[in-house]
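Enquirer: here are the coordinates; sequence isn't available:
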């Protein structure tokens, strides 16, 4: 009986030590504050937008750095995502109203699915880019979709919106870009 009690005490002690050590690892501070915000929130506002090159559904190549001088609304989405589907009609409407100095790029993160069917069904006319290797998604540290980055004409991230956007939000954020 005493052996069972001792074994139980040792087991509980070991379990407690393991839990405490696991909790300590989770609460260790990252090396820098900017690293903490990047890990938790994606790229920070004021950061230079990482350059990338992706193909569109039509096979054309789009390179972000080629768009310098234009305002860019960079949207990350997927065909299976309900909030992404909800914002697409307003993004299409915005693309028709936006001036020549605004470019909408919709980066699809699930190109193995029927993206072309989705685009046809929703009558989307703005460029849909295919992130087949997930490199751009990773570079922009997208944690949830839809996520949209607003990049000014100098290639700097000026704002970020997570979730489904309305037409008014799109207009407001792009008007604030220089």
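Expert: Structure received. Note that the structure is a prediction, hence the values are computed from the model and not measured.

Enquirer: rest of the way, CA atoms for contacts and neighbours
Expert: OK.

Enquirer: any idea which helix or strand carries residue 76?
Expert: Assigned by DSSP states H and E, residue 76 belongs to strand 71-77.

Enquirer: quick check: which helices or strands does that strand pack against?
Expert: On a contact count with 3 or more C-alpha pairs under 8 Å, 6 or more residues apart in numbering; DSSP states H and E, strand 71-77 meets strand 102-108, strand 147-151.

Enquirer: which helices and strands sit right next to the shortest one?
Expert: Packed against strand 147-151, as judged by 3+ C-alpha pairs under 8 Å, 6+ apart, are the following elements: strand 71-77, strand 157-162.

Enquirer: included below, for side-by-side comparison, is a second structure:
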């Protein structure tokens, strides 16, 4: 009798656990923060920005936050290098650890043509930013090759000249 009661209690607990896990699962849109196969929500609130969207050309992925003073200096310089490259390298930005207006911040610094994404779990140390670089700090720049492989991750602000040098070294492409 005791064994039957114990089995019934265990079975009831298992059913309850499955129910609770299903009811707390994320919505049907799934996001991934794997460093080589990420998919993040678009900062606009509509759609998803995926690493796969950039296959075929190298990608510079910049992580920023509106409270980051180094990001305020870096973003306009990145935009200038992007314009000099004339589309030979793709750029995208990820709003990470954000408490403010990430879209407004990017727009204020002239970023109107890059895909913008929101890092899922960025402030909980479980997002793409932390998958790429575990040392705290901002900004972070990740360099991907045309096949979506991470070539290098840099912590800290890069000047336009330093960014152009990294791009030349990694991709063999020079800013004009």
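Expert: Good, I have the coordinates. Keep in mind the model is a prediction, meaning the values are calculated, not measured.

Enquirer: before we move on, the earlier item: show me how far the strand holding residue 76 of structure 1 is from its chain's centre.
Expert: 9 Å (C-alpha atoms, centre = their mean, to the nearest Å).

Enquirer: quick one: that strand aligns where in structure 2?
Expert: Alignment note (TM-score structural alignment): strand 71-77 of structure 1 is matched to residues 58-64 of structure 2.

Enquirer: max-length helix in structure 2?
Expert: Secondary structure of structure 2 per DSSP state H: the longest helix is helix 2-23.

Enquirer: and the helix or strand just after that helix, which stretch of structure 1?
Expert: Note on helix 2-23 of structure 2: by DSSP H and E, the next helix or strand toward the C-terminus is strand 39-41. Mapped onto structure 1 using TM-score structural alignment, strand 39-41 of structure 2 covers residues 53-55.

Enquirer: quick one: the matching stretch to structure 2 mean distance?
Expert: Taken over the aligned residues, the distance from stretch 53-55 of structure 1 to structure 2 averages 1.5 Å (mean C-alpha distance after the TM-score superposition for structure 1).

Enquirer: check which helix or strand covers residue 80 of structure 2.
Expert: Going by DSSP H and E, residue 80 of structure 2 is part of helix 69-85.

Enquirer: check which residues of that helix are buried.
Expert: Neighbour counts over helix 69-85 of structure 2 (16 or more other C-alpha atoms under 10 Å) mark 70, 71, 72, 74, 75, 76, 77, 78, 79, 81, 82, 85 as buried.

Enquirer: can you count the residues close to residue 166 of structure 1?
Expert: By other C-alpha atoms under 10 Å, 16 other residues sit near residue 166 of structure 1.

Enquirer: cool, residue 153 of structure 1 as well?
Expert: 17.

Enquirer: and for residue 105 of structure 1?
Expert: Quick note: residue 105 of structure 1 (other C-alpha under 10 Å) scores 21 neighbours.
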